[in-house]
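Novice: Show me how the following folds:
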Amino acid sequence: MNKCILCLSVLCLGLLSGVSHVQGENSSPSTGNRWGEEQGGDLPLLTENQEEMLDEMYNQASEMLIATAEWIDSFFDDERSVAERNTTRGTLKLSFDYLEDDGGEVKPRFDLRLRLPRLSNKAQLIILGSEDPDFDASDSREKRASSQDNDDASFVTALRYFFRENDKYNLAFDVGVSWDYLYSGFRFRHLQDFGTLQGRFANRLRYYTDDGWENKTFYDLEFQLDNNYLFRSTSEILFSEGRDGYPHGQHFRIYQRYSSYQALSYESSFLFETEPEYNLYNIRLLMRYRQRFYRDWLVMEISPNVEFPEDNGREPNPGVIFKFEAAIGCDSGKEGYHKVFY
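Specialist: Model prediction:
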């Protein structure tokens, strides 16, 4: 019960932060010397032309950061992009995941999302060949165990309804069914624009008929290093009735673009658990090379990685992931790419 209250509290805090932001924009200023009244005022020691140039530089930097992050998420097929876009698309994936201590595993997956125009263009039918990977940053040990123990639970059909869908906010309701459970819940996302920095709060609250309540929360902070590099820090935490403690992680990624069809991601993950005691149970380093080949809708990805699990004395456990994808109704992202980088 305490976990449920904590989950709902986290979701409410995120929603209230968005509501207060909107109210702040729409409310009229009152009398008194308040910070809000100073916005848009003259800057000391600067002429009017210099102020206009400074404001223009700020706006350009902010727009460039947001557009770069959107293109990166789209190119890497990141759930930050997929879960928040009410579009029709399908993806077939075949991956081979190998770790020295655990052997190899071939994993096929498909993801079909159909926009339903008869429902005010706000609903989307989702058919997945595996569980929705939204917010999934657990290490391969947990992923492997989950896939082996729940093969029958990997097929999911869901309906997603978007209450709000814009650059600042995204709020959607899900209801889904698998072979042995049902679920329903909300997903909320709010962007904060800090100029050269961008913040992203996202929360997914669900109820599963087999495991009860689950709440996943993450916060991104990202900024552009230069025209070719984007840095992103991600903090996330999981609350679940189905497991003890509060597993959480800290992730750092540097994205490097080469062209509209080639990009690299350098990633490090530090994964913690709180039960039976607080512990850094795994460290993972990974480099992802992703490239379109022959066609815009064909993608290849190679990801060498190494883990340092605590239960193996921090001994390195190297591995590699090969992935091939075919996208149906794909957007190559060339228009967005040229908008950002040219």
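
Novice: from here on, contacts and neighbour counts on C-alpha atoms
Specialist: Noted.

Novice: show me the contacts for the most centrally placed residue in the chain.
Specialist: The residue lying closest to the centre of the chain (Cα atoms, centre = their mean) is residue 80, at 3.4 Å. For residue 80, the contact set (Cα atoms under 8 Å, 6 or more residues apart in numbering) comprises 73, 134.

Novice: so which helix or strand takes in it?
Specialist: Element membership for residue 80, per DSSP states H and E: helix 79-82.

Novice: Before we compare anything, build this one as well:
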Amino acid sequence: MKSLIPFKTLQKQLYLPICLLSIIPSTSQAEQNTIAKSSSTQAVNEQSVDTDEQHTPFADWVDESHKSLTETIHNIGEYLDESLAKDEDESDLVNRSYLRIRNRSIYSYRGKLDNEFKVYFKLDLPHVKRDWKLIIDSEPSDFDSLESKQRGITTGSKNTSGDTVGAFRLQDAHFGNWHSDFDIGIKLKLPLDPFTKVRLTRVDPISENWTSQIEQQFFYYHSKGLGSLSKLSGYYALNPEESKIFKTTTSAQYLKEDDKWELLQQFELFHRYNDKILFEYSTGVSADTGENKEITNYWVSASWNKRIYKHWLYLGVRPQLEFPREYNYHPNPGVMIELEMFFSKNRKIDRLGRYIPKPTIPESQD
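Specialist: Below you'll find the predicted structure:
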């Protein structure tokens, strides 16, 4: 059994990979020209090692730093799983714990430069019955604006100190044709802030190319009260390989502390150019039911996302044009740059994957 890594050691291990955010080199492998239709094949391809990389001392140091932290994450997950849930007569199971480090920077003409740094840690406990998972999130997004959630954008500088949450998640439970996740945990600050969340989803085929997805979330924090998010999405495959997907989303969010509904309509086009590059295009409109009952924003954006180093480092660039209410609907061009790093020994990472969800079937038919 592995020994638990001290917290100070984990801090030191984190320092080196974080330093790579501004100086990591990209690979020189030629872009692949085709995409496998099977999502499992795509995930395996993401894990393959680029054969044309130059093995310089700096590249070796980068690889060793990544490997060291990856082993630390794996050892923590394996130790806790074996300590908490494994019986002596049970065989070993694959542990898929992982760490994601993400940095977003956004600049707009009428706004300012905003920056968001987020760490997400998922601890896998494969020996725990009924798929309970331990989730550590440095910045939960439950009470973010609906537009921020749906567009995946940074809406302003945030102080994440004390906002980390820890929760146990019961995932993959079924209620008929509904799939559910249930979280119960606590926000790690004083005074402690307990919370609970439930997410229900259902996926149904409409026609040969159209698929619908219904999602309903409810969340409750002791400090902020109740919130809900309702979402109806439609997916359309533009080609047999499903490398080009059109998506339309209608969503509504209610937060008790704001006492108003936020509404959003968005249209998106995903183009998986090859195993290293993804293009995304988005346009939409948002509104709320506050005192003004007005449109809050119009936007159009395009993004270029690339796997820039092996299977664990990704870069995204998103230019966008908005017409927000806070600037009297005057045009506000801007750009967002996102850098993500993943650390996992056994989990197959496909950060660029955009797939049409599979129809939900009852648990007895899985």
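
Novice: got the buried residues for the helix holding residue 80 of the first structure?
Specialist: Across helix 79-82 of the first structure, burial judged by 16 or more other Cα atoms under 10 Å covers 79, 80, 81.

Novice: okay but residue 141 of the second structure is in contact with residue 149, surely?
Specialist: Yes: judged on Cα atoms under 8 Å, residue 141 of the second structure makes contact with residue 149 at a distance of 7.3 Å.

Novice: For these two, list the residues in contact with both.
Specialist: Counting by Cα under 8 Å, 6+ apart, no residue touches both residue 141 of the second structure and residue 149.

Novice: okay, those two: which has more neighbours?
Specialist: residue 149 (14 against 11; other Cα atoms under 10 Å).

Novice: can I assume that one sits in a strand?
Specialist: No: applying DSSP: H, G, I helix; E, B strand; the rest coil, one finds residue 149 of the second structure to be helix, outside a strand.

Novice: how far away is it from residue 263 of the second structure?
Specialist: 12 Å (Cα to Cα, to the nearest Å).

Novice: the strands in the stretch 101-250 of the first structure, which residues?
Specialist: Shown for the stretch 101-250 of the first structure, the strands assigned by DSSP state E, counting those that start in this stretch span residues 103-116, 123-128, 156-165, 169-177, 182-193, 197-208, 212-226, 229-240, 248-259.

Novice: Compare those and give me the one nearest residue 327 of the first structure.
Specialist: Proximity to residue 327 of the first structure (Cα to Cα) singles out strand 103-116 among those, at 9.4 Å.

Novice: Just give me the mean distance for the closest one relative to the second structure.
Specialist: Superposed on the second structure, strand 103-116 of the first structure shows a mean distance to its aligned partners of 1.3 Å (mean Cα distance after the TM-score superposition for the first structure).

Novice: Counting by contacts, list what that strand packs against.
Specialist: With contacts taken as 3 or more Cα pairs under 8 Å, 6 or more residues apart in numbering; DSSP states H and E, strand 103-116 of the first structure sits against strand 89-99, strand 123-128.

Novice: Deepest-packed of the ones you listed, please.
Specialist: With neighbours taken as mean count of other Cα atoms under 10 Å, these reach their highest mean count in strand 123-128, at a mean of 21.

Novice: State the span of the second structure onto which that one is aligned.
Specialist: Mapped onto the second structure using TM-score structural alignment, strand 123-128 of the first structure covers residues 132-137.

Novice: got the contact list for residue 307 of the second structure?
Specialist: Residues near residue 307 of the second structure by Cα under 8 Å, 6+ apart: 276, 277, 313, 314, 315, 352.

Novice: Farthest-apart pair in the residues you listed, please.
Specialist: Of all pairs drawn from the contacts of residue 307 of the second structure, the greatest distance, 12.5 Å, lies between 277 and 313 (Cα to Cα).

Novice: can you tell me the mean distance of the longest strand along the second structure from the first structure after alignment?
Specialist: For the second structure, the strand that runs over the most residues, judged by DSSP state E, is strand 295-309. Compared with the first structure after the fit, strand 295-309 of the second structure shows a mean deviation of 1.2 Å (mean Cα distance after the TM-score superposition for the first structure).
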